[in-house]
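> Here's my sequence, what's the structure:
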Amino acid sequence: MGSAIAAHLANAGIPCLLLDLEGLAVKGIARLKETKPSPLYDPAFAARIRAGDLDRDLAQLSECDWVIEAVSEKLDVKHSVWKRIDSVWRPGMIVSSNTSGLSINEVTSVCGEACRRHAMVTHFFNPPRYMKLLEIVPCRDTDTQAVADVSRFCQDRLGKGVVIAKDTPNFIANRIGTYSMLVALQAMEKHGLTVDEVDAVTGPLLGRPKSATFRTLDLVGLDTILHVCRNVRENITDPLEAAAFAAPAIVEELVSRGWLGEKSGGGFYRKNDAERSKDRIQVLDPATMTYGSRRKPASHALEAAKMAKGTSAKLQALLEAADEDRLAAFARDVLEATLCYSAEKLGEIADTVLEIDQAMKWGFNWEEGPFETWDSLGVAVTASKLEERGKAVPAPVASLLDKGSGTFYVRKAGSVFHYSQGHYKFVEERPEVLSLGMLRDRGRTVFAADGASLIDLGDDVACLEFHSPHNAIGPGVLSAIRQASEEVDRNWRGLVLANEGRNFCVGANLMLLLMEAENGEWEEIDLIIREFQMSMQSLRVMPRPVVAAPHRMTLGGGVEACLPSDRILFAAETYFGLVETGVGLIPAGGGCLAAAVLAQDRAEAAGLDDVTSPISQMFETIALAKVSESGHHAKRLGYWRSGDGVSMREETRIAEAKNAVLELDRRGYAVPDADRQVRVGGREAATLLKLGVSSMRRSGYISDHDAKIAGKLAGVLAGGDVPAGMAIPEQHLLDLEREAFLSLCGEPLTQARMRQMLATGKPLRN
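This next block holds a predicted model:
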């Protein structure tokens, strides 16, 4: 965990000293480059971490501004390390423990007062790169300014979602998250459910991750869960709560057998490597302690919940069926117990409902926090139903209702207030954070179209926000792009392309395309592609600066929407790539044109007369449907241009993009050349690329259809049958990519690939 934290600090450009027992730090840094998923945005960032020996190099800690202890969760071990840190502590140094649940007051009891004033818990959720939550827990002596400084630094530099927790066992997220999983185990026994049935209910239907209950337990480690339970039991005084954290017998049995979950090869699930079918993943039968095939539960209530739109509607569907369906009854028991426990802990583990809700969303990936769920289900209605079934209403809920309030959150004029210690507290807004949802609530929508809206960001900058299903690009989005281009040209200083969806854009509307291809509507497909190209070109030639701010999955058409912009501000977690070959096609919304321009620009920057080498790199990236593993990694794939950058903090990404637009405008924005010519590799480059494809086909690495797709791509990227180094109009490249795309749409093998992707989400190699 220490090396993973160091990796994320390195991701943020911060040099680190990693101290461990002799030789272990060096090995830890080496492992960072091999671990998948990678703790590093770019393997080169490992150079920012310097290895040291805890005994020999302890004095070097005095050079550090922040010392993070991440040794094992044993108080005596932590005391030993903290004594040594205290011996080299210097004024102003922050010292923190990465403990997941030990008392910071006990950990720091061996230190001097000066050190304690700068000491706290900084609990990074694992893995630190990917998990947003960071719980900060001050000890009784911690200086409030030190807490504020660390909190701000972790938000702004590390991109973390920070919550301030109290020094209670397991803090916020692990306390409630573990309780929720234990409740599920207890309710499983009550209702006689299988592991499959429990996970079918406690995943997305409850607004939780797909890993649900038992997959999550396996990922965390069953021995770790026992440790968490024990830590709560041994440090609380309420016997009823202690009983709720009793170690589940089935978990103890699995641990005694060494079946610890994923790290040991099996827990509630295991892989059967001898099996290659869907039965490769087997599930435990707790009654016999044997593994067998997974089974999909049959339940009308579950099917109704799956059809409902949004977490609140899914929960309502389950609750309405709870008196007739045992899986829905199980869901009600788990949900109500979790909501009540969260309410009971308000004031004890955290002061505000906001901290608890954010901790569960950022730390356990819940769609809604428990108090947001109280509100969405109706606080008064839920409390009344609890009373009808003879259950106690938690005191904070009763107090809220007694005051005549109906929700834990109140929204007024686009501002949010949350319930805290008997009154509502304004949710502080920071100027560097822009929320499109809040701006919509404040009436800042310029226009709302089918699939996209234009939002006023202030300072005469607008944002085009996709909101189609999966943010896929279809006719409505394309129309909105053209409308936004015209509107911004007339009335605004510039445009941001961004949204707050789960992903920026997963590509074009593949279902629509497949339907047209199967029906032989070639003129209609040609029209769709022309409109796609025209829409993206309208962004490129707009006489106002355009900055794209993609995040997470940005694939195919999503990439083609970004590349015409003047700047791309990648979120740190951006998975960026032209992936059309995976469905038997090539990029045709300007993606091949953009790749040729990138190759030309790279050749010019390197002083090369020949564009063949950079074209070859782009060909390989696109032909193999490579996707970046981070925003930084997009540079290695050849997608970066001069001026592009990465935003570490998700909440500030849109504001940073807005500032980039303003900066381009202040510098005196040069209107793009609508008649730009592109220097290409021509027939010589195409021949070279196709020779490579032919070699791969003869070696059996690719199929005949793969070779056909790659051949089409090579011809387009090289600019067609023209001499090497010739400058050709952009429209010529657009025509080439459209013609190749159309011809591939007519291939039965391509249509099979498209069907496979739509049906399973996985590529077909045929």
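> contacts, neighbours, all on C-alpha from now
Fine.
> mind listing what the residue most central in space within the chain touches?
What sits nearest the mean C-alpha location of the chain, by CA atoms, centre = their mean, is R552, with 5.9 Å. The contact partners of R552, by CA atoms under 8 Å, 6 or more residues apart in numbering, come to R502, N503, F504, A571, E573, T574, Y575, F576.
> Could you dump the residues you listed into TSV with secondary structure added?
Formatted as TSV, the contacts of R552 follow (DSSP: H, G, I helix; E, B strand; the rest coil):
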residue	secondary structure
R502	coil
N503	coil
F504	coil
A571	strand
E573	coil
T574	strand
Y575	strand
F576	strand
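> Any quick PyMOL command for the buried ones out of those?
Buried subset of the contacts of R552, written as a PyMOL selection, criterion 16 or more other CA atoms under 10 Å:
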select buried, resi 503+504+571+573+574+575+576
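> how about L318, what does it touch?
Neighbouring residues of L318 by CA under 8 Å, 6+ apart: A301, L302, A304, A305, A328, A329, A331, R332.
> ok so it is a helix residue?
Yes. Counting by three-state DSSP, L318 is part of a helix.
> quick one: it from P204, how far?
L318 sits at a distance of 12 Å from P204 (criterion: CA to CA, to the nearest Å).
> So what touches stretch 226-233?
101-102, 169-170, 174-175, 178, 241-243, 245-247, 251-252.
> which among the residues you listed end up buried?
G101, L102, P169, N170, N174, R175, T178, A242, F245, A247, V251, E252.
> now the other sequence, so there's something to compare against:
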Amino acid sequence: MSYTIRKVGVIGSGTMGGGIATLLAGVGIPVVLLDIAAKDTQAGDPPAKRNAIAIENIERLKKSRIPAIFHPNDLERISIGNLDDDLSRLADCDWVIEVVVEKLPIKQALMEKLEAVCKPSAIISTNTSGLSINAIAEARSEAFKRRFLGTHFFNPPRHLKLLEIIPGAHTDPALVQFMARFATDILGKGVVICKDTPNFIANRFISIAGGFGMNYAYDHGYTVEEIDLLTGPLIGRPKSGTFRLADVVGVDVLAYVAQNLYPAIPNDPQREVLRHEGITRVTEFLMQNNFLGDKAGQGFYKKVEQNGQREFWALNLRTLEYEPPQKVRFESVDKHRKTPDTGARIKALIAETDRAGTYLWHLHAFYLSYAAAMLGEIADDIPSIDNANKWGFNHELGPFEIWDAIGVRESAARMKADGYSVPVWVDDMLAAGCETFYQRDSSGAVTGVYDPQRRAYDAVLPDKNIVMLHQLRSAGKVVEENSSAALYDMGDGVCLVEFRTKANALDNDIFALIQRALERMDRGEFDGMVIGNQGEYFSAGANLFIMAMAAQNKQFAEIEQMITGGQQLMQTMRYFHKPIVTAPFGVTVGGGAEITMTGARVVAHAELYIGLVEVGVGLIPAWCGTKEMVKRIITPAMQVQNADPLPPLQKAFEQLALAKTSNSAMEAREMGFLRSVDRIVMDRSRLLAEAKRTVLELLAGGYVPTPPHKLYAAGRDAKAALHMAIYQMHQGKYASDHDAKLARHLAHILCGGDLSAPTWVDEQLFLDLEREAILSLLGEQKTLDRIQHMLTTGKPLRN
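Predicted coordinates for the structure are as follows:
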């Protein structure tokens, strides 16, 4: 049977079900979202009343602190109903996924209904986080079982990469392959194929290995704050650490998972971890008092107002009292925290003998021992266990990758000496002279992975959809570099410029390297360029420290040169005779947004938070950013006969004056940062390869840059209208004096200055106005105060 997915049914509209529905709608797939009918309603009641549960859940997703919806228009692709009245609407769905309560009889009863209503070719799946796939479909026909499988998303579905696919005993292998491709190519997920075992892979690990970490902390007198410091970014994990993560997930949820997992794994030698007396006492205390974590306002941490300041007090695991925050410091952590490579940092830390080193050694010894013991039972191969841990919990390294980094032979001997079991297959591997689980070439790319069944390495072919800059560096592909940037040869005539400053802030060295890359392209060394990196941010904008120092020293000639040079470089890039593709992701603000818009094409990750936010530091966009808003928002609107300039002016003005940023790449397109020709990639790991592919496509199509064209300058009448709005905001105390001054500068630029009538002008007029405005603002003390406050606190100052 061949499979296709053009329409999906989702049953269950809670946080997970609603999140899956909005993810699918976000990639353009129509969704039928059903939930139970509201209480005290009956057939024939108005849909708004009957479907109240699903409607309320979608409204809650709209307001979610972590955005679940890519763009408000996505909701138009979601059709809401209820299971009593609308089950038949699933009849033309190509895929139906249930996301209902984790109770086997309820899921089994639902499967009976789905078999009756869904078309014979429909894919049916469950989002269960741990119930048996085979048990859920036990009473169904053989034909149903062939098209049934588990598809376990992680919460929030939009943001967490992992999708565990769990075939049942009768699932069509072709369906498993199809769903893996669909999830990877369309949804941007990292797919791991799991066995039908309790809690599958990722949740099995977080329950057992995470439980051990808490237990060891309790037994050896570590504090909640100490453990969260040790189990966060220090070892390549999120800032939430261990106990903070428990508050985010929910203390009751973790307790429920442990309670259900324990009887389901009678042969797991580590299952007693789930019934540790001390931690059980703590969780029972928290649950009895409804201290369930973030959703209840407190859990292992509690927000406390002290002297007008908000503090996070941590629970003492022994006394069960909340205590004021303590400064946590370990000598070994101070010594090694700046080691750049995560694996090397973990190796150095576990070699230390202080409290930090001791805890981290035992945490990892258990983790690695458990991973090795579970291979073959919950997964057939090493990468599945590594990827489930990385993609499910945003860890940098999986357990076997960590084991390679710290040295398998040495650490295995130490583990045995400290009472941690090492499976026979690991001993056999070492005895055969295989020192690592992964084989890597000189660039660091994986070329083989150890297979315990064959007692040999299986070859791993390179993924042409993924480019890793550290591998290009190791392979000697760095053409040129300085302290702020590097130029790489990506092959096929394409080069790449990588930013490498703190927060990838733009400075003169970055601009100098881009200029030299353009010169190399001009000489024929390269045919096209990608601007991209693999840091935490694409770019947080200009280096404010350099600009502030120059302003404080009254070096206005140098500042003007910096601004003019930046404008000229951006314009050169924009109209360069060879294609330049920018590849932004995540935080892309200020100058980062401006350099993004230089691309002949933009290939953006879906999680793109882009904006021209300069007003927050008392400035305006002056590296062509304000001009680009005129070009992208105002000018196209005014090419329509008799168009009113105020609506597009108002849109551009509000975006800049309110420092708006996009919630996603889809919103960025509506805001004018991306165009219809620009591409959006769901999987960030594919971003640079897709950008390179776009360069090659432009070259194959005979690339010719779009020439500059006239822009619409609305003139002083439109400017007066904006000034009136600014005056009203100022009078209403919604804007400070300096806010109003900034807004007037923006209005002046957007309208083309004081032209007596609307006219079409060259781009240079707007660039001149940008430059004049920023030079004026850098002479203002209040602007310097805003810059200093941002550099000191990381937060904007309203003065």
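> TM value for the aligned chains?
TM-score for the superposed chains, counting by TM-score structural alignment, normalised by the length of the first structure: 0.94, backed by 762 aligned residues with a CA RMSD of 2.3 Å.
> one step back: now check the second structure for the residue matching the residue nearest to the centre of the first structure.
In the second structure, the residue matched to R552 of the first structure (TM-score structural alignment) is G586.
> With adjacent residues omitted, what lies nearest to its match?
L608 (4.5 Å; CA to CA, 6 or more residues apart in numbering).
> repeat for A212 of the first structure
That would be G203: by CA to CA, 6+ apart, it lies 4.0 Å from A212 of the first structure.
> Quick check: that neighbour touching R215?
No. Counting by CA atoms under 8 Å, G203 of the first structure sits too far from R215 to count as a contact (9.8 Å).
> What does the residue nearest to A212 of the first structure correspond to in the second structure?
Under TM-score structural alignment, G203 of the first structure pairs with G232 in the second structure.
> Surely its match and F243 touch.
No. Applying CA under 8 Å as the test, G232 of the second structure and F243 come out as separate, 10.5 Å apart.
> These two: who's more crowded?
Neighbours per residue (other CA atoms under 10 Å) separate G232 of the second structure from F243, with F243 holding more: 25 against 18.
> need the contact list for the more buried one.
M214, V224, I227, D228, F300.
> And those residues, which is closest to Q108 of the second structure?
Q108 of the second structure lies nearest to M214 out of these, by CA to CA, at 35.2 Å.
> Which element, helix or strand, includes the closest residue to the closest one other than its chain neighbours?
Among residues not flanking M214 of the second structure along the chain, I279 sits closest, at 7.1 Å (CA to CA, 6+ apart). Assessed by DSSP states H and E, I279 of the second structure sits inside helix 277-288.
> if we look at the next helix or strand after that helix, which residues are touching it?
Per DSSP H and E, the first helix or strand lying C-terminal to helix 277-288 of the second structure is strand 301-306. Contacts with strand 301-306 of the second structure, where a contact means CA under 8 Å, 6+ apart, come from R244, D247, G293, G297, R310, E311, F312, W313, A314, L315, Y322.
> circling back to that earlier point, any chance of the buried ones among the contacts of stretch 226-233 of the first structure in a markdown table, with distance to N519 of the first structure and secondary structure too?
Converted to a markdown table, these look like this (distance: CA to CA, whole Å; DSSP: H, G, I helix; E, B strand; the rest coil):
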| residue | distance to N519 of the first structure | secondary structure |
| --- | --- | --- |
| G101 | 60 | coil |
| L102 | 64 | coil |
| P169 | 62 | coil |
| N170 | 59 | coil |
| N174 | 53 | helix |
| R175 | 56 | helix |
| T178 | 52 | helix |
| A242 | 64 | helix |
| F245 | 60 | coil |
| A247 | 60 | coil |
| V251 | 55 | helix |
| E252 | 58 | helix |
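> circling back: filter the contacts of L318 of the first structure to the buried ones?
Here the buried ones among the contacts of L318 of the first structure, as counted with 16+ other CA under 10 Å, turn out to be A301, L302, A305, A328, A329, A331, R332.
> what's the matching residue for the fourth one over in the second structure?
Mapped onto the second structure by TM-score structural alignment, A328 of the first structure lines up with G357.
> Kindly report the same for the third one.
Taking TM-score structural alignment for the superposition, A305 of the first structure sits opposite H336 in the second structure.
> how about that match, what does it touch?
If you count contacts by CA under 8 Å, 6+ apart, then H336 of the second structure has R345, A348, L349 around it.
> Now with 10 Å, please.
L234, A344, R345, I346, K347, A348, L349 (CA atoms under 10 Å, 6 or more residues apart in numbering).
> Same check on W361 of the second structure?
I346, K347, L349, I350, A351, E352, T353, R355, Y367, S411, R414, M415.
> I'd like those laid out as TSV, including distance to S685 of the second structure.
Formatted as TSV, the contacts of W361 of the second structure follow (distance: CA to CA, whole Å):
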residue	distance to S685 of the second structure
I346	24
K347	26
L349	29
I350	30
A351	32
E352	34
T353	37
R355	36
Y367	26
S411	31
R414	35
M415	34
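> ok, of these, which one's closest to L569 of the second structure?
Using CA to CA, the contacts of W361 of the second structure come closest to L569 of the second structure at I346, 41.9 Å.
> For R337 of the second structure, see how far away that closest one is.
Distance of I346 of the second structure to R337 of the second structure, computed by CA to CA: 9 Å.
> Neighbour count for these two, which is higher?
I346 (24 against 16).
> And the strands in the stretch 201-350 of the second structure?
Counting by DSSP state E, counting those that start in this stretch, the stretch 201-350 of the second structure has strands at residues 301-306, 309-315, 322-323.
> Redo those strands as a markdown table? Include mean neighbour count and distance to K733 of the second structure.
Formatted as a markdown table, the strands of the stretch 201-350 of the second structure follow (neighbours: other CA atoms under 10 Å; distance: least, CA to CA, whole Å):
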| stretch | mean neighbour count | distance to K733 of the second structure |
| --- | --- | --- |
| strand 301-306 | 16 | 28 |
| strand 309-315 | 17 | 25 |
| strand 322-323 | 16 | 40 |
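> Make CSV out of the ones you listed and add distance to M597 of the second structure.
Formatted as CSV, the strands of the stretch 201-350 of the second structure follow (distance: least, CA to CA, whole Å):
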stretch, distance to M597 of the second structure
strand 301-306, 41
strand 309-315, 39
strand 322-323, 49
